[in-house]
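1. With the input below, show me the fold.
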Amino acid sequence: MDTYLETERLALRRFTADDADLLIELDSDPAVMRYLTGGNPTAPEVVRECYLPRILAGYEKWGGDLGLFAAYEKDGGAFIGWFHLHPEPEGPLDEAELGYRLRQAAWGKGYATEGSRALLGKAFTELGVRMVWAATMSVNHGSRNIMEKIEMTLADTVPTPSDMEMVEGSEHGGVRYEITKEQWKQQWRGCWHSGRYALGRQGCGHVVIPTGCAGRGRRLGRVRAAAGLAGPRWRPRS
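-> Predicted structure coming up:
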């Protein structure tokens, strides 16, 4: 495995051109897609023709350091979903979005918190990132709890994209959380050992939070990406 990042229980790697079936299966679960499409699956051809090529192009654009990464359990090797860490398409490289989408079988195990915390550490110690942000629906309390567990703070509210108004809770809009490098350094000093988040060491025993595509309407890739157990990435309208 071409490992991008490891935690105590997870290994993250870059996706390859052969991984379409993993993404199709993940997006076929109505529970996973609850806060993205109202439970509707992503069409396989969208994954193959749009999502996956966009993911691979991101590695080229950002030198493999940023993008969307497949996540596996180290014990048994099961695919559990993905995490992402990357800037806006035309945004500054020192501001990155954090997110994830996990299979139902991986929920409730602390994986989202564990992977997200490790990505924050990598962003701030290895990748030159100054600020990390994440967003989700206001009603997605699972996602919001994870943002708060990793010490991100509520920074703003964002409107519901027009193509997501049918999703449960969309009338309440979305929320954006942020954390800067300086804030992270103050909160997690001593919890990052040799480029790896150390679960359970030095008082840091919390257990560690991704996107779409421009095809089939601009909504894919701009608004339908996860930042929560099944929650979307929300962006302020420009």
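2. drop to CA atoms for contacts and neighbour counts, all remaining ones
-> Fine.
3. helix or strand for the residue nearest to the spatial centre of the chain, which one?
-> By Cα atoms, centre = their mean, the chain has its centre lying nearest to G99, at 1.6 Å. Assessed by DSSP states H and E, G99 sits inside strand 95-102.
4. One more sequence to fold, the one below, so I can look at both together:
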Amino acid sequence: METDRLVLRPRRAEEAAVYRRLWTERDPRVPPHRRIDAEGRPSVADVAARLGGEPGILAVELKSTGEVIGYCGLLAGDDGPDDEPELAYELLRAAHGHGYATEAGRAVLAWADEQGHRRLWAHVWDWNTASRRVLAKLGFRETGEVERGTAHGDNVLTVRDL
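-> Now for the predicted structure:
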């Protein structure tokens, strides 16, 4: 998949260091199981071993340089219906603020529509205003359904009809 500035393609094991770097850059409010632990896990090798487990998640690569700046794609609905996948994305901090997440998200929405999906959803932390803005730009709406009471903030459910 290509956009004006990006290539979205399957992730490669040799890029595992980039995806591990995402783990190191995560906000401290992100739950511990999604951050690097005291033993330094996941390691680059751990991340590389997991890359094939999410076939709907694609590398986001800059066309101009070939640099991988994160991922974007669809996850099978663990928390939602099987026919309603979750939109997931994460970019390196250096790539924030350039519109790449919105651009990649639009490409994935078109791909999901081509695949015959009727609706997508995404969970987002209430404190993650940048991600909430991206979802709003992509046409997701907050449902009012909130998972409360976690130590890491409230998790807001958003949906988008295709």
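5. Helices of the first structure, start to end?
-> Residue ranges of the helices in the first structure, as given by DSSP state H, are 20-26, 34-37, 44-46, 52-61, 111-126, 141-149, 181-188, 219-222.
6. Any chance of CSV for the ones you listed, columns mean neighbour count and distance to L85 of the first structure?
-> As requested, the helices of the first structure are arranged in CSV below (neighbours: other Cα atoms under 10 Å; distance: least, Cα to Cα, whole Å):
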stretch, mean neighbour count, distance to L85 of the first structure
helix 20-26, 17, 17
helix 34-37, 24, 19
helix 44-46, 15, 22
helix 52-61, 17, 11
helix 111-126, 23, 7
helix 141-149, 20, 14
helix 181-188, 14, 15
helix 219-222, 18, 14
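7. okay if I get these as TSV plus distance to I80 of the first structure?
-> Putting those into TSV (distance: least, Cα to Cα, whole Å) gives the following:
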stretch	distance to I80 of the first structure
helix 20-26	9
helix 34-37	17
helix 44-46	19
helix 52-61	17
helix 111-126	9
helix 141-149	17
helix 181-188	26
helix 219-222	21
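8. sorry, back to before: wait, the residue nearest to the centre of the first structure sits on A134?
-> Yes - the criterion here is Cα atoms under 8 Å, and G99 of the first structure meets it with A134 at 6.3 Å.
9. Out of the helices of the first structure, flag the one nearest R14 of the first structure.
-> helix 52-61 (8.1 Å; Cα to Cα).
10. Just give me how far the closest one sits from the chain centre.
-> With Cα atoms, centre = their mean, to the nearest Å as the basis, helix 52-61 of the first structure stands 16 Å off its chain's centre.
11. Surely N155 of the second structure touches A122?
-> No - look at N155 of the second structure against A122 with Cα under 8 Å: they stay out of range, at 9.9 Å.
12. So between these two, which is more surrounded?
-> Ranked by neighbour count (other Cα atoms under 10 Å), N155 of the second structure and A122 place A122 first, with 26 against 19.
13. In contact with the more buried one, which residues?
-> By Cα atoms under 8 Å, 6 or more residues apart in numbering, A122 of the second structure lies in contact with 86-88, 157-159.
14. Pick out whichever of those sits closest to L22 of the second structure.
-> Comparing the contacts of A122 of the second structure against L22 of the second structure with Cα to Cα places A88 closest, at 13.4 Å.
15. how about the closest one, what's its partner in the first structure?
-> Alignment note: A88 of the second structure maps to G99 in the first structure; criterion TM-score structural alignment.
16. Superpose on the second structure and give me the mean offset of the strand holding G99 of the first structure.
-> Taken over the aligned residues, the distance from strand 95-102 of the first structure to the second structure averages 0.8 Å (mean Cα distance after the TM-score superposition for the first structure).
17. what angle sits between that strand and helix 111-126?
-> Inter-element angle recorded for strand 95-102 of the first structure and helix 111-126: 150 degrees (by axes from the mean of the first three to the mean of the last three Cα atoms, to 10 degrees).
18. could you check the angle helix 141-149 makes with strand 95-102 of the first structure?
-> 130 degrees.
19. packing partners for strand 95-102 of the first structure?
-> Judged by 3 or more Cα pairs under 8 Å, 6 or more residues apart in numbering; DSSP states H and E, strand 95-102 of the first structure is in contact with strand 79-86, helix 111-126, strand 131-137.
20. So which bits of the last one are buried?
-> When neighbours are counted by 16 or more other Cα atoms under 10 Å, the buried residues of strand 131-137 of the first structure are found to be 131-137.
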